[in-house]
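[1] can't give you the sequence, but here's the structure:
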């Protein structure tokens, strides 16, 4: 299990938002930050503060990526032709752990990273155990046959709190998913507002 599993609760409380839209989020009960000073009134954030918060929220959403990992993805998006913010979202959604999560094979992004790491996933018939592996349009992702009766998998498929987005075609009877197309910001079912434009501003100044 990744050392950042507890981050999913810390991040929600730090941001004051239910980042993944989960029913068990601590923010559902209290909307102030963690610690003894969490209930103090929050001052208005500076432009830098807003940019940093947008970056931390987007970075945290995908399993609390390290700064080095996230910066590399941003650099890749910058090198491509087109809207850097849209391209950044597209590259994040092409991560194998993100696709496994979107296909509802696991309940959380953190579980998706572990699921891939432990070798339960195949891409186009070949086992891939690298969560950051970048899938391409048309790739078929499937759960290995001997892993298909895992409790975490069977429970995740039944989750009513989220649906499989239309850029992924999932067949839960066969435990397969096809990455149909690279999504843009409007296509991704984030539970909160993501602002990749602020992430671009943050990196432009830092």
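    Perfect, I can see it now. Remember, predicted model here, so these are calculated numbers, not experimental data.

[2] contacts, neighbours, all on C-alpha from now
    Will do.

[3] so what's the gap between stretch 118-137 and the chain middle?
    The chain centre lies 16 Å from the centre of stretch 118-137; the measure is C-alpha atoms, centre = their mean, to the nearest Å.

[4] quick check, residue 48 in contact with residue 202.
    Yes - using C-alpha atoms under 8 Å, residue 48 is in contact with residue 202, at 7.0 Å.

[5] which one of the two has more residues nearby?
    Applying other C-alpha atoms under 10 Å to residue 48 and residue 202 shows that residue 202 carries more neighbours, namely 19 against 14.

[6] neighbours of residue 143, how many?
    25.

[7] for it, which non-adjacent residue is closest in space?
    residue 121 (4.7 Å; C-alpha to C-alpha, 6 or more residues apart in numbering).

[8] verify the stated contact: that neighbour with residue 145.
    No - between residue 121 and residue 145 there is no contact under C-alpha under 8 Å: 9.4 Å.

[9] these two - which one has more neighbours?
    Taking other C-alpha under 10 Å, residue 121 and residue 145 do not tie; residue 121 has more neighbours (27 against 12).

[10] got another, please set it beside the one above:
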């Protein structure tokens, strides 16, 4: 897991996009990049490399993955007949910590990873504490009964950060979520040009 340190809002301002997995805060009132020359930087044309790098960083920060993990995922995404970018995002969306977040059990992906790491989650009835576990169709993720009383969980359930995606079926009475089908590129909850990411790694992995 890639540990995010420093002000999360500053990261989103630098990338020019709100990343729900990183923070619930909005950059609406401060859309320009941080720093003394933020206004000038926002008007300057970015190089092709800078654009590719920023698109890649959006993924890394939203899903909390390291560069090493990104390279492994990209290698896996290249296999098969499915478009590389679409497969990459499906692999990321199906991470256990992301499903916990997208189901509304945690306010951010970072909080979801903590819930998983600390043993608050069941996967198909068994304890699961590895955030990167990849879910398959039919898998069921459940909050342990005692864990449903954690203040951050109670708040997240009352005011979810995002609309629950169609590929997940959430049962609020049992605090569980089932994977109905695999997610698509349209399910990514922030604007992303994934082809730029594929091109970034074209000669790097």
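    Received the coordinates, thanks. Every value quoted in this text rests on a predicted model; they were computed, and no experiment measured them.

[11] burial of the nearest residue to residue 66 of structure 1 once chain neighbours are set aside, as a residue count?
    The shortest distance from residue 66 of structure 1 to any non-neighbouring residue, by C-alpha to C-alpha, 6+ apart, is to residue 59 (7.8 Å). Neighbours of residue 59 of structure 1 under the rule other C-alpha under 10 Å: 19.

[12] wait, is residue 59 of structure 1 part of a helix?
    Yes - counting by DSSP: H, G, I helix; E, B strand; the rest coil, residue 59 of structure 1 is located in a helix.

[13] any idea how far the residue nearest the centre of structure 2 is from residue 110 of structure 2?
    For structure 2, the residue nearest the mean C-alpha position is residue 63 (3.2 Å; C-alpha atoms, centre = their mean). Relative to residue 110 of structure 2, residue 63 of structure 2 is positioned 8 Å away (criterion: C-alpha to C-alpha, to the nearest Å).

[14] before we move on, what about residue 101 of structure 2?
    From residue 101 of structure 2 to residue 110 of structure 2 the distance is 9 Å (C-alpha to C-alpha).

[15] ok, the two, which is more surrounded?
    residue 101 (26 against 22).

[16] the more buried one: which element?
    helix 96-102 (DSSP states H and E).

[17] mean per-residue distance, the helix or strand just after that helix to structure 1?
    Counting by DSSP H and E, the next helix or strand C-terminal to helix 96-102 of structure 2 is helix 109-117. In the superposition with structure 1, the average deviation recorded for helix 109-117 of structure 2 is 0.6 Å (mean C-alpha distance after the TM-score superposition for structure 1).

[18] now do the buried residues in helix 109-117 of structure 2.
    Neighbour-count burial for helix 109-117 of structure 2, with 16 or more other C-alpha atoms under 10 Å as criterion, is recorded at 109, 110, 111, 112, 113, 115, 116.

[19] go on, stretch 129-148 of structure 1?
    So stretch 129-148 of structure 1, judged by 16+ other C-alpha under 10 Å, has buried residues 129, 130, 131, 132, 135, 140, 141, 142, 143, 144, 148.

[20] tell me the one of the residues you listed nearest residue 25 of structure 1?
    Nearest to residue 25 of structure 1, judged by C-alpha to C-alpha, of the buried residues of stretch 129-148 of structure 1 is residue 131 at 24.2 Å.

[21] picking up where we left off before, which one of the buried residues of helix 109-117 of structure 2 is nearest residue 191 of structure 2?
    Nearest to residue 191 of structure 2, judged by C-alpha to C-alpha, of the buried residues of helix 109-117 of structure 2 is residue 109 at 16.9 Å.

[22] contacting residues for that closest one?
    If you count contacts by C-alpha atoms under 8 Å, 6 or more residues apart in numbering, residue 109 of structure 2 has them with 20, 21, 22, 62, 63, 64, 97, 98, 100, 101.

[23] and if you look at residue 148 of structure 1?
    154, 175.

[24] same question for residue 196 of structure 2.
    The neighbours of residue 196 of structure 2, taking C-alpha under 8 Å, 6+ apart as the test, are 51, 52, 55, 56.

[25] structure 2: helices as residue ranges?
    Here structure 2 has its helices, by DSSP state H, at 8-15, 38-43, 48-63, 67-77, 84-93, 96-102, 109-117, 151-158, 194-200.

[26] go through the fourth one and flag the buried ones.
    For helix 67-77 of structure 2, the neighbour count (16+ other C-alpha under 10 Å) marks 70, 73, 74, 77 as buried.

[27] just the fifth one next, same as before
    By neighbour count, with 16+ other C-alpha under 10 Å as the criterion, the buried positions of helix 84-93 of structure 2 are 84, 85, 86, 87, 88, 89, 90, 91, 92, 93.

[28] quick check, nearest of those to residue 16 of structure 2?
    Of these, the one sitting nearest to residue 16 of structure 2 (C-alpha to C-alpha) turns out to be residue 89, at 19.9 Å.

[29] touching, that closest one and residue 188? I think so.
    Yes - between residue 89 of structure 2 and residue 188 there is a contact under C-alpha under 8 Å: 7.3 Å.
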